[in-house]
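>>> Kindly return the folded structure for what I paste below:
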Amino acid sequence: MSHECLLLYFYADWCGSCQTMLTVMDRLKDKIPENTEVVKIDLDKNHKLASIYQIRSVPAFILLKSGKEKWRKSGIMTACELEQIILQYNN
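All right, here's what the predicted structure looks like:
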């Protein structure tokens, strides 16, 4: 299946807030449209990708639609907030 939207989730194992967000991300999986994929990216194992997207702190989220960045945010968010952002850019 082709995914029109990608939600990139940058995290680190040593980050307490990131561990909280992993639970939120798991809850989010069943609530988002089929054309959206959530990609979890470990900051410590993907330095180059973090550099490309200029990630300065974690947790960090970037929403790509058709390969173009549409939204980004750092910090804790609720599953509901993330779902609303994804739905907003899926239309």
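
>>> hey, let's count contacts and neighbours off CA atoms from now on
Fine.

>>> these two touch, right, Glu83 and Asp30?
No. With contacts counted by CA atoms under 8 Å, Glu83 stays clear of Asp30, the gap being 10.2 Å.

>>> With neighbour numbers in mind, choose between these two.
Glu83 (16 against 9; other CA atoms under 10 Å).

>>> Now that one. Nearest residue, chain neighbours left out?
Counting by CA to CA, 6 or more residues apart in numbering, Glu83 lies nearest to Ile32, which is 6.4 Å off, once chain neighbours are set aside.

>>> And the strands in the protein, which stretches?
Along the chain, the segments classed as strands by DSSP state E run 5-11, 36-42, 60-65, 68-74.

>>> Relative to Ala50, which of those is closest?
Of all the strands of the chain, strand 5-11 sits nearest to Ala50, with 7.8 Å by CA to CA.

>>> what are the ranges of the helices in this protein?
Counting by DSSP state H, one finds helices in the chain at the ranges 16-28, 47-52, 79-89.

>>> let's see this one next to it:
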Amino acid sequence: MSSIQHLNDQNFRAFIETAHQPVLVDFWADWCGPCKAMAPILEQLVDTFEGRVTITKLDVDANPETTAQFNIRSIPSLILFVNGEPVAKHPGFASLKQTQAFIEREL
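Presented below is the predicted three-dimensional model:
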């Protein structure tokens, strides 16, 4: 069973650029209700996409540099990175099926 990795301003770029598979980043905050609702959905998807996608989280309050770099204006926001580059963005809450379909469309 894999777990969600937590990224920050210091390790974000290196992690995204050296990943051997696509990386999904959940931009979130502890005070955000919809973000908390996304957490169990992402936990389920870690196992579903094991070996195909790495699922990560980045706290927008603690990491303003990366948050600003990707123009995050609403949370939760999901960005899928392939070969270090953002290929798709999904702002707002999404159900399990919607999130799974968002990821699969880009693989």
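
>>> TM-score for the pair, please.
Overlay of the two chains. TM-score (TM-score structural alignment, normalised by the length of structure 1): 0.88; 89 aligned residues with a CA RMSD of 1.3 Å.

>>> Quick check: Gln19 of structure 1 touching Asp13?
Yes. The pair Gln19 of structure 1 / Asp13 is scored as a contact, 7.1 Å apart, by CA under 8 Å.

>>> The two: who's more crowded?
Neighbours around Gln19 of structure 1 and Asp13, counted as other CA under 10 Å, are more numerous at Gln19. The numbers are 15 against 11.

>>> what do we get in structure 2 for that one?
Correspondence of Gln19 of structure 1 to structure 2, assessed by TM-score structural alignment: Lys36.

>>> Identify the residues contacting that match.
Asp30 (CA atoms under 8 Å, 6 or more residues apart in numbering).

>>> now Gln5 of structure 2
So Gln5 of structure 2 contacts 55-57 (CA under 8 Å, 6+ apart).

>>> so how far is Gln19 of structure 1 from the equivalent of Asn63 of structure 2 over in structure 1?
Here Asn63 of structure 2 is matched to Asn46 in structure 1, going by TM-score structural alignment. To Gln19 of structure 1, Asn46 of structure 1 is 17 Å away according to CA to CA, to the nearest Å.

>>> Over to Leu28 of structure 1?
If you measure Leu28 of structure 1 against Gln19 of structure 1 using CA to CA, the figure is 15 Å.

>>> Check the spacing between the residue positioned nearest the centre of structure 2 and Glu106 of structure 2 real quick.
When CA atoms, centre = their mean is applied to structure 2, the residue found nearest the centroid is Val25 (1.7 Å). Note on Val25 of structure 2: its distance to Glu106 of structure 2, by CA to CA, is 14 Å.

>>> okay, now whatever residue of structure 1 lines up with Arg73 of structure 2: neighbour count?
Superposed on structure 1 with TM-score structural alignment, Arg73 of structure 2 falls opposite Arg56. Using other CA under 10 Å, Arg56 of structure 1 is surrounded by 10 other residues.

>>> on that earlier part again, translate the residue nearest to Glu83 of structure 1 into the numbering of structure 2.
By TM-score structural alignment, Ile32 of structure 1 lines up with Phe49 in structure 2.

>>> Right, I'll leave it there.
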